[in-house]
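In: give me the fold of what follows.
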Amino acid sequence: MARIEVRAEVTGKVWKILVPVGERVDAEDPVMVVESMKMEIPVSSEQGGEVVELMVSEGDAVEDGQVVAIIQT
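Out: Alright, predicted model coming up:
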């Protein structure tokens, strides 16, 4: 089993977490939404698997490239 790091692609604020820990996602499914410059940007997993850890909470500030979640395949 591989652990995949899901990274924010923009600097902004976590607006909404869409997938809780323990839930499965498919490749390209959005895990959360980051608000940046009044735009809502989905943060998606590159591969399918189970969300095993969320590194941020709603309302947290995130930086471009920051790990926001871990997916286990």
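
In: please count neighbours and contacts with C-alpha atoms only from this point.
Out: Fine.

In: my guess is E40 contacts V34. True?
Out: Yes. Taking C-alpha atoms under 8 Å as the definition, E40 is a contact partner of V34 at 5.7 Å.

In: mind listing the shared neighbours of the two?
Out: W15 (C-alpha atoms under 8 Å, 6 or more residues apart in numbering).

In: which one's more surrounded, the two?
Out: V34 (26 against 16; other C-alpha atoms under 10 Å).

In: for that one, helix, strand, or coil?
Out: strand (DSSP: H, G, I helix; E, B strand; the rest coil).

In: second input sequence below; structure requested for side-by-side comparison:
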Amino acid sequence: MEIQAEMAGIVQAVLVSEGQAVEAGQDVVVLESMKMQIPVASPAGGTVRAVRVKPGDFVNQGDVLLELDT
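Out: Next up is the predicted model:
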């Protein structure tokens, strides 16, 4: 499962690492858009397979932030 950016912005923080277990609803990335910090939550529980972004990266809506094995 891919977790995608819901809006364009700059990655402020990546809150998980590859191999880490996450729960549904857990914040995994924080984006900044229009001077607001927007947490991105995992839609399902699972294990982080790959983190595709790092702090400082600019992302567009629909870009993959991380991949999750559910």
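
In: what's the TM-score for these two chains?
Out: TM-score for the superposed chains, counting by TM-score structural alignment, normalised by the length of structure 2: 0.95, backed by 70 aligned residues with a C-alpha RMSD of 0.7 Å.

In: which residues touch the aligned residue in structure 1 for L65 of structure 2?
Out: The alignment partner of L65 of structure 2 in structure 1, by TM-score structural alignment, is V68. Contacts for V68 of structure 1 (C-alpha under 8 Å, 6+ apart) come out as 5-8, 54-56.

In: ok, these vs D26 of structure 1, which is closest?
Out: Nearest to D26 of structure 1 among these is V6, at 12.9 Å by C-alpha to C-alpha.

In: OK, contacts around the closest one?
Out: Here V6 of structure 1 is in contact with 43-46, 67-71 (criterion: C-alpha under 8 Å, 6+ apart).

In: now do the SS call for it.
Out: strand.

In: what residue of structure 2 matches up with it?
Out: So, by TM-score structural alignment, V6 of structure 1 is matched to I3.
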